[in-house]
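Engineer: how would this look folded up:
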Amino acid sequence: MNKLFAVLAPLFVASTVMAAPEAEAAAEAAVAAGPMVPGLAAGLAVLGAGLGIGRIGGTACEATARQPEVKGQIFTNMLLTAALIEGVAFAAVILVG
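Structural biologist: This next block holds a predicted model:
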């Protein structure tokens, strides 16, 4: 194990030294994009929730078409699942914002 470390340590040090200017440029870009990041994160959270709830609704419609006698149970499960997804989306927007 020590031999492996002795071989890999110089490679790691050399790669970090060579990447220093790129890391500095990336840090400056992250600071410049700082105000946009929370908005993008909130948008992605809402987008994911919307897609998930849409899929739940579509699947519930298909299930009701196949078995109309259990439409009450399907609707209840759909509503509960959609509410849980919406709760996670609200939490993400509140935590990000």
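Engineer: going forward, measure contacts and count neighbours with C-alpha atoms only.
Structural biologist: Noted.
Engineer: Please tell me how far L95 sits from F75.
Structural biologist: Distance of L95 to F75, computed by CA to CA, to the nearest Å: 30 Å.
Engineer: Looking at the two, which one has more neighbours?
Structural biologist: Between L95 and F75, counting by other CA atoms under 10 Å, F75 is the more crowded of the two (16 against 10).
Engineer: Enumerate the positions of the one helix or strand that one maps to that are buried.
Structural biologist: According to DSSP states H and E, F75 maps onto helix 71-96. For helix 71-96, the neighbour count (16 or more other CA atoms under 10 Å) marks 71, 74-75, 78-79, 82, 85-86, 89-90, 92-93 as buried.
Engineer: Tell me the helices and strands packed up against it.
Structural biologist: Other elements packing on helix 71-96 under the criterion 3 or more CA pairs under 8 Å, 6 or more residues apart in numbering; DSSP states H and E are helix 36-66.
Engineer: I'd like the structure of this one too, to check against the first:
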Amino acid sequence: MAKFVCAFLFMLVTTCVIQNVYAGGEGSLRPEQCAGACDVRCSATQYHKACETYCNYCCAKCLCVPSGTYGHKEECPCYANMKTKRGGPKCP
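Structural biologist: The predicted structure follows:
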């Protein structure tokens, strides 16, 4: 009986860990989807290359990019809460 309980708990924990890894933590994006989401996010700025660099960095960490080209950061708290050394927003 103890072996059955241990095996069941092991399977339960393993399933939870796998779901958390594939769910992407906070966001629902997979890492390979970040480039496309950041293209949309940075499409309206004149600083396209810098915007994409920081957006891709933030997306890799949070697996989430807010919708639209500006604002809507409440959709991705991790993305919104990342700060520079000076305390300003890191993610566009």
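Engineer: Mind checking the TM-score on these two?
Structural biologist: For this chain pair, the superposition-based TM-score is 0.40 by TM-score structural alignment, normalised by the length of the second structure; 57 aligned residues with a CA RMSD of 3.3 Å.
Engineer: So what's the gap between the helix holding F75 of the first structure and the chain middle?
Structural biologist: Offset of helix 71-96 of the first structure from its chain centre (CA atoms, centre = their mean, to the nearest Å): 16 Å.
Engineer: swap in stretch 21-36 of the first structure?
Structural biologist: Per CA atoms, centre = their mean, the centroid offset for stretch 21-36 of the first structure relative to its chain is 21 Å.
Engineer: List of residues touching it?
Structural biologist: Residues outside stretch 21-36 of the first structure that contact it (CA atoms under 8 Å, 6 or more residues apart in numbering): none are found.
Engineer: Can you list the helices and strands that the longest helix anywhere in the second structure packs against?
Structural biologist: If you go by DSSP state H, the second structure has its longest helix at helix 2-23. Counting contacts by 3+ CA pairs under 8 Å, 6+ apart, helix 2-23 of the second structure is packed against no other helix or strand.
Engineer: in it, what counts as buried?
Structural biologist: Buried-residue list, helix 2-23 of the second structure, by 16+ other CA under 10 Å: empty.
Engineer: Beyond that helix, next helix or strand please.
Structural biologist: helix 34-41.
Engineer: Report the buried residues of that next one.
Structural biologist: Per 16+ other CA under 10 Å, helix 34-41 of the second structure contains these buried residues: 34-35, 37-39, 41.
Engineer: And for stretch 50-63 of the second structure?
Structural biologist: So stretch 50-63 of the second structure, judged by 16+ other CA under 10 Å, has buried residues 51-53, 55-63.
Engineer: quick revisit: what angle sits between the helix holding F75 of the first structure and helix 36-66?
Structural biologist: Compare the direction of helix 71-96 of the first structure with that of helix 36-66 by axes from the mean of the first three to the mean of the last three CA atoms, to 10 degrees and you get 180 degrees.
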